[in-house]
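**Student:** Sequence first, then the predicted structure, then my questions.
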Amino acid sequence: MKQKRAFKYRVYPTQQQQQILAQTFGCCRFVYNWALRKKTDAYYNEQRRLYYKELSALLTELKQQEETHWLNEVSSVPLQQALRHLDKAFLNFFEGRASYPTFHKKRHAQSATYTTNAFTWRNGSLTLAKMSEPLQIVWSRPLPQGGIPSSVTISKDGAGRYFLSILVEEEIAHLPSNEQAIGADLGLTSFVALSTGEVVGNPRFFHKDEKKLAKAQRRHARKKKGSKNRDKARLKVARLHARIADRRRDFLHKLSTHLIRENQTICVESLQVKNMVKHPTLSKAISDVGWSAFVSQLEYKADWYGRNLVKIDKWYPSSKRCFACGHLLTSLALDVRQWDCPGCGAHHDRDLNAAKNIVAVGLTVLNACGESVRPGRVLARLGKTPRSRNPSR
């Protein structure tokens, strides 16, 4: 099955290329913010909506004005792509996947997208529009054989690193099917407890570097605004944040790939993380653990490799139900990690019992669907219970 897949690489542009990229990033940011202001004002002042076609025509007029004539100094393709990104941001907002689009800032991550008519690809070398030399790319892994980029996105993070994302169409073969099914209970004490009895610890990447990060942030706050020393201190803070994010991303990718390769069916809970992070004492730990990113990786990797992902309803009482006899507790405090079933007397580890219940419910859904299930993700809504004021599950 052919899939569009992005391959990300580190790049080291020359001084001249960095200047061109900085100019391009600034123009893309300006166009995005200008279009966002246009769309917002048109809706609130005139009760009408502006779409890509109207904004593209207005952008042509904007580039002809004397005050913004500098927009012509960069390639027009990234500017048009900035409008498309804004359209996508509004689509995500109206469909409930994201909040209302916000203005892009200079100190945040910057990016510019080039389509095929704005770059030259020849024998593994990539030259962007307005550049005379190809980019120096660190090929950490090869591109698919015969893969031709349909678009490339070059970005710069807060730590000053440049990355290149190359989108190609690849033939991804499904993994050989097996009979393995596993349930995963996500948590904070341990990152995930599996129904097989395996427990993967929580690395707590942010917690390990929290003191170092706090020290760097205090030093940054003491520096005079606008000074070079303040910018150097800001860069140190950004590098610490990048170190934390990189280590977390690497851990999640390795674990999700391992589960996808070893198991045909993976069952997880559909957690509402954006509501859970409002917890007064656990919000920092929930943000550090990265549940949403982990489940998202399982979703698209299951779709790629022909696996089944079953997501159990978030209100299913997986922790309070005895896996041996089905007895349901009326309440179970969060600090209770082990308990004895009053019905059959079985002794349960809270997380392992939840993982076993999750895989049992997931397999029930899968068997009920039967042959209608295609290889890929399966979203299940089973065991939905009325919302309770008691947060213990």
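**Tutor:** Ah, there it is.
**Student:** Please count neighbours and contacts with C-alpha atoms only from this point.
**Tutor:** Noted.
**Student:** For the protein, which segments count as helices?
**Tutor:** Along the chain, the segments classed as helices by DSSP state H run 15-46, 52-64, 76-94, 205-208, 210-222, 228-262, 273-276, 283-289, 291-305, 350-369.
**Student:** Presented hereafter is structure B, for comparison with structure A:
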Amino acid sequence: MLLGIKLKANPTNEQKQVLSQWMGCAKFIWNAKCGEEKYYSVFARKYYSIGTYAPVDQKAAQFKSKELSPWLYNCPSQIIRNSAVNWYQTYQKFMKGECGKPKFKSKSDRGSVHLTKEVFKFVQCDDGVTRLFIGTKTNNIGYLSFKSHRKFTEPKSIYIKKERGLYSISFCYDDSFDEKQLLGDEEHLSYLKGAIKEFLQEKTVGLDRGVAVPVHAGYKAFDFTKEQKLSSSKSQRYIKCLQRRLSKQAKGSNRRNKTKIRISKHYAKCTNIRKGKIKTVSLFLIKQHKKQD
């Protein structure tokens, strides 16, 4: 069974600079594919007969130019390929109606880069510590430091993400558990079809998530604790203060960027408080249900 994991990364200043450049190259290829598809679609609609559609492929070699885009030559070709393939797969899902159409990615402090197994490897050193090597033999950033809080097997691909000035590594791995042992949706439905009303009312719990009160479970409300309310209100006051400061700072300045990062950190703190409360309530209801059984 596939499990997801997210690990905190601690890159050096030099590694941050290179990773940001790689993320920018991946975003450039994504936006270039979006622009190419838009141009061909408009051209085909205006100048070709009805029923002629723009070609959709995962080629990206046409975007590399030593005159127009010389920075792409400093990025591993696997990253450029992965960005084009991800765009193509997203477009195929859009054609099937599974998701929306790929859109242009705006400039922001957030970014991500998709690395396949040719561009990374987990190495267990002599001291027993597992380290992550990023890059190829000729173009790499060395070993990336990360915090491992759980055991995992080596994945086939990873994502390195940047948000609020913080870096993380996320991927899926196989825990060798057979999913066939679990019941499917149809099996669950066939089991519950024969249950009586009293059994269903006793064994099921309906949860309603709100804004002021995070969780309502049946006739019981689970509100934030006093400490959580104080921490959240304090972050909201900081956000208002920093928003006033942000409006007076020059666009593009380093101080304005630092203020934006501070605002995003306080927003993330409020989000984490809500997520932590929901997780606590879920675990409480599960343990309470086990005691009743």
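**Tutor:** Structure received. Quick caveat: nothing in here was measured; it's all calculated off a predicted structure.
**Student:** Give me the TM-score for these two chains.
**Tutor:** Here the superposed chains carry a TM-score of 0.73, computed using TM-score structural alignment, normalised by the length of structure 2; 253 aligned residues with a CA RMSD of 3.2 Å.
**Student:** related to what we said a few turns ago, just say which of the helices of structure 1 is most tucked in.
**Tutor:** Ranked by mean neighbour count under mean count of other CA atoms under 10 Å, the helices of structure 1 are led by helix 350-369, which reaches a mean of 22.
**Student:** so that helix aligns onto which residues of structure 2?
**Tutor:** Per TM-score structural alignment, helix 350-369 of structure 1 has no counterpart in structure 2.
**Student:** picking up where we left off before, switch the helices of structure 1 over to a markdown table; also include distance to T102 of structure 1.
**Tutor:** As requested, the helices of structure 1 are arranged in a markdown table below (distance: least, CA to CA, whole Å):
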| stretch | distance to T102 of structure 1 |
| --- | --- |
| helix 15-46 | 8 |
| helix 52-64 | 17 |
| helix 76-94 | 9 |
| helix 205-208 | 26 |
| helix 210-222 | 25 |
| helix 228-262 | 21 |
| helix 273-276 | 18 |
| helix 283-289 | 21 |
| helix 291-305 | 21 |
| helix 350-369 | 38 |
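**Student:** Tell me which of those lies nearest to A184 of structure 1.
**Tutor:** In terms of CA to CA, the element of the helices of structure 1 nearest to A184 of structure 1 is helix 350-369, at 5.2 Å.
**Student:** roughly how far is that closest one from the heart of the chain?
**Tutor:** Here the centre of helix 350-369 of structure 1 is set off from its chain's centre by 26 Å, with CA atoms, centre = their mean, to the nearest Å.
**Student:** and what of stretch 54-67 of structure 2?
**Tutor:** 26 Å.
**Student:** End to end on that stretch, go ahead and measure it.
**Tutor:** 27 Å (CA to CA, to the nearest Å).
**Student:** List the contacts of that stretch.
**Tutor:** 29, 32-33, 37, 40-41, 44, 69-70, 72-73, 80-81, 84-85, 87-88 (CA atoms under 8 Å, 6 or more residues apart in numbering).
**Student:** Same question for stretch 103-121 of structure 2.
**Tutor:** 20, 22-24, 26-27, 30-31, 34, 78-79, 82-83, 132-136, 155-165.
**Student:** and if we set it to 7 Å?
**Tutor:** With contact meaning CA atoms under 7 Å, 6 or more residues apart in numbering, stretch 103-121 of structure 2 is reached by 22-23, 26-27, 31, 34, 79, 82, 132-136, 156-164.
**Student:** related to what we said a few turns ago, so which of the helices of structure 1 is nearest V199 of structure 1?
**Tutor:** helix 350-369 (8.5 Å).
**Student:** And the closest one, what does it pack against?
**Tutor:** strand 181-186, strand 190-194, strand 265-269, strand 308-312 (3 or more CA pairs under 7 Å, 6 or more residues apart in numbering; DSSP states H and E).
**Student:** Same list (those) but as CSV, adding mean neighbour count and distance to R218 of structure 1.
**Tutor:** As requested, those are exported to CSV (neighbours: other CA atoms under 10 Å; distance: least, CA to CA, whole Å):
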stretch, mean neighbour count, distance to R218 of structure 1
strand 181-186, 24, 34
strand 190-194, 21, 31
strand 265-269, 27, 39
strand 308-312, 27, 42
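**Student:** For those strands, give me JSON lines that also has distance to K223 of structure 1.
**Tutor:** Below are these laid out as JSON lines (distance: least, CA to CA, whole Å):
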{"stretch": "strand 181-186", "distance to K223 of structure 1": "41"}
{"stretch": "strand 190-194", "distance to K223 of structure 1": "38"}
{"stretch": "strand 265-269", "distance to K223 of structure 1": "46"}
{"stretch": "strand 308-312", "distance to K223 of structure 1": "48"}
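**Student:** pretty sure D340 of structure 1 is touching H347, no?
**Tutor:** Yes - the pair D340 of structure 1 and H347 passes the contact test of CA atoms under 7 Å, sitting 4.5 Å apart.
**Student:** Check the burial of V378 of structure 1 by counting its neighbours.
**Tutor:** 23 (other CA atoms under 10 Å).
**Student:** before we move on, what about V56 of structure 2?
**Tutor:** Residues near V56 of structure 2, counting by other CA under 10 Å, number 14.
**Student:** now the residue nearest to the spatial centre of structure 1, nearest residue through space, not along the chain?
**Tutor:** By CA atoms, centre = their mean, structure 1 has its centre lying nearest to A293, at 5.1 Å. Distance criterion CA to CA, 6 or more residues apart in numbering; nearest residue to A293 of structure 1, sequence neighbours excluded, is L252 at 7.7 Å.
**Student:** Make sure that neighbour is actually in contact with V295.
**Tutor:** No - contact criterion CA under 7 Å: L252 of structure 1 and V295 do not qualify, at 9.4 Å.
**Student:** Please say which position in structure 2 R239 of structure 1 maps to.
**Tutor:** So, by TM-score structural alignment, R239 of structure 1 is matched to K265.
**Student:** and the residue nearest to that match when sequence neighbours are not counted, how many neighbours?
**Tutor:** Closest residue to K265 of structure 2 apart from its sequence neighbours, by CA to CA, 6+ apart: R164 at 6.5 Å. R164 of structure 2 has 15 neighbours, counted by other CA under 10 Å.
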